[in-house]
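sequence first, predicted model second:
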Amino acid sequence: MLLAATVLGACGGGNTAQQTAKTPAPADKPAATAPAPAADPKKTDKIYIPVISKGFQHQFWQAVKQGAEKAAKEFQVEITFEGPETESQVDKQIEMLQAALGKNPKAIAFAALDSKASIPLLQKAKAANIPVVGFDSGVDSDIPITTAATDNVAAAALAADKMAELINSEGEIALVVHDQTSRTGIDRRDGFVNRIKEKYPKIKIVDIQYGGGDQLKSTDLAKAIIQAHPNVKGFFGANEGSAIGVLNAVGEMKKDGKIIVIGYDSGKQQIDAIKSGKMAGAITQDPIGIGYWSVKAAVQAIKGETVKKSIDTGFHWYDKTNIDSAEIKPLLYN
């Protein structure tokens, strides 16, 4: 009996070890935590596309996620949507991209925080015949088969025209931009600055600062600019966090009504500020469309269909006069 018990115990331990080795942890996790489709035989044939964004801290990215999930449902593919905690964490995003490549996806949708840093990993994706779709923010490479994004240069130029109109085409202004490494940061800055230089010689840009899209940091930067340039007449905040930071600074410095604030994106705080008159207006993108097209284009590439080299998802100026219009309202998010 003792011998039999020993043999049975050994068999039981062997089976447990074997089960542990054959059952990887990710297979039991929900889709939002980067699934491993090959671990589940029922999902072997399902297309898996990781969608790696620039962050989660703004409502903009939640709207992009909504669009990506809409496309995933429509085209019956499996996606994960992830991004670093803040838009300054380039290294964290690169780690996410590396991990995504390790899951052998059929395609990858990627919004680069740094237009150059990700290129070596994207080259690996290309070598493995994994199509890469850029969204929101492209990279300095022809590896992505397409990029679904706003024409940020044109959109920022429109913001510059609106600023000039509101300050009578003369005076000092400043910019708070989310970064100088992503394609969106570069294009929004240059689109705004170049339009001012080309068309409005009496407007002087006194400072450009980079707040990483963080409201608190952007607030401090804008306050420092106001202190250094007490005659500043206007600010352009180049993304949601930058714009809210500028708004906070103007309020804290008791400059409401004295400094024109123009933003980019929407979200509840900007919507409320525009309705109350604290912000003059802003550029809105179509974040749901950006997310939707990032996944749709990836599916098209996997199927070998023709995909446009760039997908312009559009932009609009909104202010008190049209914020509740049928054209603008669907593009705003709370």
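Perfect, I can see it now. Given the structure is predicted, the values throughout are model-derived calculations rather than measurements.

only C-alpha atoms from now on, for both contacts and neighbour counts.
Noted.

what about the strands in the stretch 151-300 of the chain?
Ranges of strands within the stretch 151-300 of the chain are 171-177, 203-210, 232-237, 260-264, 281-284, based on DSSP state E, counting those that start in this stretch.

neighbours of residue 82, how many?
21 (other C-alpha atoms under 10 Å).

who's in contact with it?
By C-alpha atoms under 8 Å, 6 or more residues apart in numbering, the residues touching residue 82 are 32, 51, 52, 53, 55, 56.

apply 10 Å and report the result again.
32-34, 50-56, 61, 65, 93, 96-97 (C-alpha atoms under 10 Å, 6 or more residues apart in numbering).

break down the stretch 1-150 of the chain into its helices, ranges please.
Along the stretch 1-150 of the chain, the stretches classed as helices by DSSP state H, counting those that start in this stretch are 2-22, 59-75, 90-101, 119-127.

so which of the strands of the stretch 151-300 of the chain is the most packed in?
strand 260-264 (a mean of 27; mean count of other C-alpha atoms under 10 Å).

for it, packing partners?
helix 152-166, strand 171-177, strand 232-237, helix 240-252, helix 268-276, strand 281-284, strand 316-318 (3 or more C-alpha pairs under 10 Å, 6 or more residues apart in numbering; DSSP states H and E).

and these: which comes nearest residue 107?
Each of the helices and strands packed on strand 260-264 has some distance to residue 107 by C-alpha to C-alpha; the shortest is helix 152-166, at 25.1 Å.

residue nearest the middle of this protein, spatially speaking?
Closest to where the C-alpha atoms of the chain average out (C-alpha atoms, centre = their mean) is residue 54, at 4.4 Å.

now stretch 80-100: buried residues?
Across stretch 80-100, burial judged by 16 or more other C-alpha atoms under 10 Å covers 80-84, 86-90, 93-94, 96-98, 100.

closest to residue 201 out of the helices of the stretch 1-150 of the chain?
With C-alpha to C-alpha as the yardstick, what comes closest out of the helices of the stretch 1-150 of the chain is helix 59-75 (33.9 Å).

switch the strands of the stretch 151-300 of the chain over to a markdown table; also include distance to residue 76.
Formatted as a markdown table, the strands of the stretch 151-300 of the chain follow (distance: least, C-alpha to C-alpha, whole Å):
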| stretch | distance to residue 76 |
| --- | --- |
| strand 171-177 | 37 |
| strand 203-210 | 40 |
| strand 232-237 | 38 |
| strand 260-264 | 33 |
| strand 281-284 | 29 |
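
next up, a structure to set beside the first:
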Amino acid sequence: MKNKISFALVMLLSLTLVFSGCSSPASQAATEKTTEQAPSSDGKITIANVPKMIGIAWWDRFNEGNKKFVEDNKGVEIFQTGATQPDASQQVRVLEDVIAQKVTGISVIPVDPKSLEPVLKKAMDQGIIVVSHEASNLENVDFDLEAFKNADYGAHLMDSLAELMGGKGEYAIMLGGLTMQTHLEWADGAVARQKEKYPEMKLVTSYVESGSAGQQGAYAKAKELITAYPSLGGVIGMDAVNPPGIALALEETGNAGKIKCVGTSLVSMSQQYLESGSISRITFWDPGLAAQAMAKIITLINENKAITDGMDLGVPGYNKVLVEGKLVFGAAWVDVTKDNMGDYNF
């Protein structure tokens, strides 16, 4: 990294203040960060983790990954900060705050990727390393990390639902929000697989948005779907709060087991519904491992090291990553039913 001496001194002083106040391809084989960010004289770096929201199990697990990375990597500090609702304007304000703290890097999971472009550009212009997750369309990032190819994940969810529905019948897809790029890519992948492989299945309506009300929003929208489409045979929930919200609606309307429910969630959020059969299967990647992989990418960039195709990030599921321009893909999803949910404590 090429820095003017004066700028480096300013950044060193800024990082000192922060620490004292806190207790894809260029030839597809190698992509390297060029930044004005200067590490502190003792080699320590600070990473701000800004998820879509804080206070739910998914992002709590993500923060466990942050803490594990700090434990395993001397000289790295990570703090998680965010709004208590998935609100894009609030996320912008949080990012403005962490930029003002002159952190070394930001790991961000956007509510609405497009709305973050200006503030992330501001961060990068100030030499802050930016790595995103679930935001493959972001431009103002060094890299975006995905646990897998999004279209493949969506196709896998459709295969799960089709198996349970016998490849026939009406289904619906629920997302956390219509601006959530990754959810949209999963949904598009699911529909593409259905059209290709399951012609006797039918999407009954456009994608349903559960919104900022979280699990309660998913519950309310599921009840609307059940009323509007009496022949509904299955629902895929893309957001972690969707399957448990859908399952509660199925139980209350007497449709548990009749209408199949699959999707992205965690055992800690869906255990009772897996046990009762209201949710047939959940699929997820470990957000704690994604957190560690993001932090690893930031530390490598800070050391001016290349992020290369086939690289082992030292994190399960990210042992041989695929790098396509700014996109870094792992292979990290798992399926969970009531039979194996005891293997997962999050």
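Thanks, I have it. Bear in mind that the values here come from a model prediction, so they are computed numbers and not experimental data.

quick one, what contacts the residue mapped onto the residue nearest to the centre of the first structure from the second structure?
Aligned counterpart of residue 54 of the first structure in the second structure: residue 52 (TM-score structural alignment). Counting by C-alpha under 10 Å, 6+ apart, residue 52 of the second structure makes contact with 59, 81-88, 90-91, 108-112, 180.

next one: residue 281 of the second structure
157, 160-161, 164, 243, 260-265, 270, 273-274, 335-339, 341.

which among these count as buried?
Using 16+ other C-alpha under 10 Å, the buried members of the contacts of residue 281 of the second structure are 157, 160-161, 164, 243, 260-265, 270, 273-274, 335-338, 341.

which residues does residue 233 of the second structure contact?
161-162, 164-165, 168-172, 201-202, 226, 255, 257-261.

if we use 7 Å, what do you get?
165, 169, 170, 171, 258, 259, 260 (C-alpha atoms under 7 Å, 6 or more residues apart in numbering).

would you turn these into CSV with distance to residue 134 of the second structure?
As requested, the contacts of residue 233 of the second structure are exported to CSV (distance: C-alpha to C-alpha, whole Å):
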residue, distance to residue 134 of the second structure
165, 29
169, 30
170, 28
171, 24
258, 32
259, 28
260, 26
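
list the buried residues in stretch 188-202 of the first structure.
188, 189, 190, 191, 192, 193, 194, 195, 196, 200.

tell me which residue of the second structure lines up with the second one.
When you say that, I think you mean residue 189 of the first structure. Looks like residue 189 of the first structure aligns to residue 187 there (TM-score structural alignment).

chain center to stretch 170-189 of the first structure: distance?
What separates the centre of stretch 170-189 of the first structure from the centre of its chain is 16 Å, taken as C-alpha atoms, centre = their mean, to the nearest Å.

ditto for stretch 47-63 of the second structure
With C-alpha atoms, centre = their mean, you get 10 Å for stretch 47-63 of the second structure.

then stretch 280-297 of the second structure?
On C-alpha atoms, centre = their mean, the centre of stretch 280-297 of the second structure falls 8 Å from the chain's centre.

swap in stretch 125-144 of the second structure?
Per C-alpha atoms, centre = their mean, the centroid offset for stretch 125-144 of the second structure relative to its chain is 13 Å.

can you redo the helices and strands packed on strand 260-264 of the first structure as a markdown table with distance to residue 142 of the first structure?
Below are those laid out as a markdown table (distance: least, C-alpha to C-alpha, whole Å):
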| stretch | distance to residue 142 of the first structure |
| --- | --- |
| helix 152-166 | 19 |
| strand 171-177 | 26 |
| strand 232-237 | 29 |
| helix 240-252 | 28 |
| helix 268-276 | 35 |
| strand 281-284 | 27 |
| strand 316-318 | 28 |
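
ok, which of those comes nearest residue 304 of the first structure?
helix 152-166 (28.8 Å).

tell me which residues in the closest one are buried?
Applying 16+ other C-alpha under 10 Å to helix 152-166 of the first structure flags 152-164, 166 as buried.

of those residues, closest to residue 313 of the first structure?
Checking those one by one against residue 313 of the first structure (C-alpha to C-alpha), the nearest turns out to be residue 152, at 10.5 Å.

that closest one touches residue 184, doesn't it?
Yes. Between residue 152 of the first structure and residue 184 there is a contact at 6.4 Å, judged by C-alpha atoms under 7 Å.

so how far is residue 331 of the second structure from the match of residue 189 of the first structure?
Counting by C-alpha to C-alpha, to the nearest Å, the gap between residue 187 of the second structure and residue 331 of the second structure amounts to 18 Å.

okay, now the spatially closest residue to residue 293 of the first structure that is not a sequence neighbour: neighbour count?
Closest residue to residue 293 of the first structure apart from its sequence neighbours, by C-alpha to C-alpha, 6 or more residues apart in numbering: residue 148 at 6.2 Å. A count of nearby residues for residue 148 of the first structure, using other C-alpha under 10 Å, gives 28.

and residue 21 of the second structure, by the same measure?
So residue 21 of the second structure, with other C-alpha under 10 Å, has 8 neighbours.

residue 165 of the second structure too?
18.

so what does it match up with in the first structure?
With TM-score structural alignment as the criterion, residue 165 of the second structure matches residue 167.

and residue 88 of the second structure, by the same measure?
Checking TM-score structural alignment: residue 88 of the second structure goes with residue 90.

the closest residue to that match other than its chain neighbours and residue 212 of the first structure, how far apart?
Closest residue in space to residue 90 of the first structure, ignoring its immediate chain neighbours: residue 113 at 5.9 Å, by C-alpha to C-alpha, 6+ apart. For residue 113 of the first structure, the distance to residue 212 of the first structure (C-alpha to C-alpha) stands at 10 Å.

common neighbours of those two, please.
With C-alpha under 7 Å, 6+ apart as the test, residue 113 of the first structure and residue 212 both reach residue 87.

who's more crowded, those two?
residue 113 (29 against 22).

the second structure: which residue goes with that one?
Per TM-score structural alignment, residue 113 of the first structure is aligned with residue 111.

my guess is its match contacts residue 182. True?
No. Contact criterion C-alpha under 7 Å: residue 111 of the second structure and residue 182 do not qualify, at 10.1 Å.

please name the nearest non-neighbouring residue to residue 233 of the first structure.
In space, residue 233 of the first structure is closest to residue 259, 4.9 Å off (C-alpha to C-alpha, 6+ apart).

thinking again about what came up before, for the buried residues of stretch 188-202 of the first structure, work out which two are farthest apart.
Top of the distance list for these (C-alpha to C-alpha): 188 and 200, 17.5 Å.
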